[in-house]
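**Student:** model this:
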Amino acid sequence: MLEAECAALQRSSSETAEGRKPVELDQTSIGRLSRQDALQGQAMASALEARRHGRLRAIAAACARIEEEEYGWCEDCGEFIGFPRLDVDPCAVRCVSCAT
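**Tutor:** Presented below is the predicted three-dimensional model:
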């Protein structure tokens, strides 16, 4: 599940790379409001990319915990996180009690 999500995030990142490129100032072909729209779109695409990178880091950390045989155990109390929580978020590092 982690590998599939990682692949999907990487695909999505490459598909949206064009939207994150800097907006060029060309007042002959684009008006002020259109430029503002383009800048806003670029900012939103960049923010989404930052969230993707954060999720990719969480997936890499979860994969490392799997390899170290520490996956599924709460970082705070050491108890098993539980399958229902891991089904919802396979990158979870805390049990429900410690997360709240």
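**Student:** only C-alpha atoms for contact and neighbour calcs from this point on.
**Tutor:** OK.
**Student:** show me the contacts for the closest residue to Cys77 other than its chain neighbours.
**Tutor:** Leaving out its chain neighbours, the residue that sits closest to Cys77 by C-alpha to C-alpha, 6 or more residues apart in numbering is Cys98, at 7.3 Å. Taking C-alpha atoms under 8 Å, 6 or more residues apart in numbering, we find Cys98 in contact with Cys74, Asp76, Cys77.
**Student:** what segments of this protein are helices?
**Tutor:** Secondary structure of the chain (DSSP state H): helices at 2-15, 32-67, 83-88, 96-99.
**Student:** one more to line up against the first:
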Amino acid sequence: MEEPSDAELAARYRPDLEAEQVALSDQTAQSAEARQVVELDQQAVGRLSRMDALQGQAMQKGLEARRAARHRAISAALERIDAAEFGFCEDCGDFIGHGRLGVDPCVTRCVACAG
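**Tutor:** Sure thing, here's the model as predicted:
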């Protein structure tokens, strides 16, 4: 398999990575209110409604943790693009392959080394 140049890899994957990063930031901003502290005012909210609100808050916090992890992975991939290290296995140094990068451009290992 012929290895693409660093410029080809950057042109192919940078726009999608940057777009996903923006989308993640937008989702974080939109869900900020759902992650706020749930008020425990007995008069305003019944016990079951409060439990639902706490469950919703916990789910949003979990989603935010996954978004933050993905954001870090995207930032690392963009740093690898800038350092001309993107698309190559961190273990063996071989080209990861467009098929695998197309599924997740943040991967750092080829199929053989990831297995």
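**Student:** TM-score for these two?
**Tutor:** TM-score of the superposed chains, computed with TM-score structural alignment, normalised by the length of structure 1, equals 0.97; 100 aligned residues with a C-alpha RMSD of 0.6 Å.
**Student:** and the residue nearest to Cys77 of structure 1? What does it align with in structure 2?
**Tutor:** In the superposition onto structure 2, Cys98 of structure 1 corresponds to Cys113 when matched by TM-score structural alignment.
**Student:** what does Ala60 of structure 1 give?
**Tutor:** By TM-score structural alignment, Ala60 of structure 1 lines up with Ser75.
**Student:** how many neighbouring residues does that match have?
**Tutor:** For Ser75 of structure 2, the neighbour count with other C-alpha atoms under 10 Å is 16.
**Student:** roughly how far does it sit from Leu24 of structure 2?
**Tutor:** Relative to Leu24 of structure 2, Ser75 of structure 2 is positioned 12 Å away (C-alpha to C-alpha, to the nearest Å).
**Student:** burial measure for the counterpart of Thr28 of structure 1 in structure 2, as a count.
**Tutor:** Aligned against structure 2 by TM-score structural alignment, Thr28 of structure 1 finds its counterpart in Gln43. As a burial measure, Gln43 of structure 2 scores 7 neighbours (other C-alpha under 10 Å).
**Student:** distance check, Ser34 of structure 1 against Ile66 of structure 1.
**Tutor:** Distance, Ser34 of structure 1 to Ile66 of structure 1, by C-alpha to C-alpha: 48 Å.
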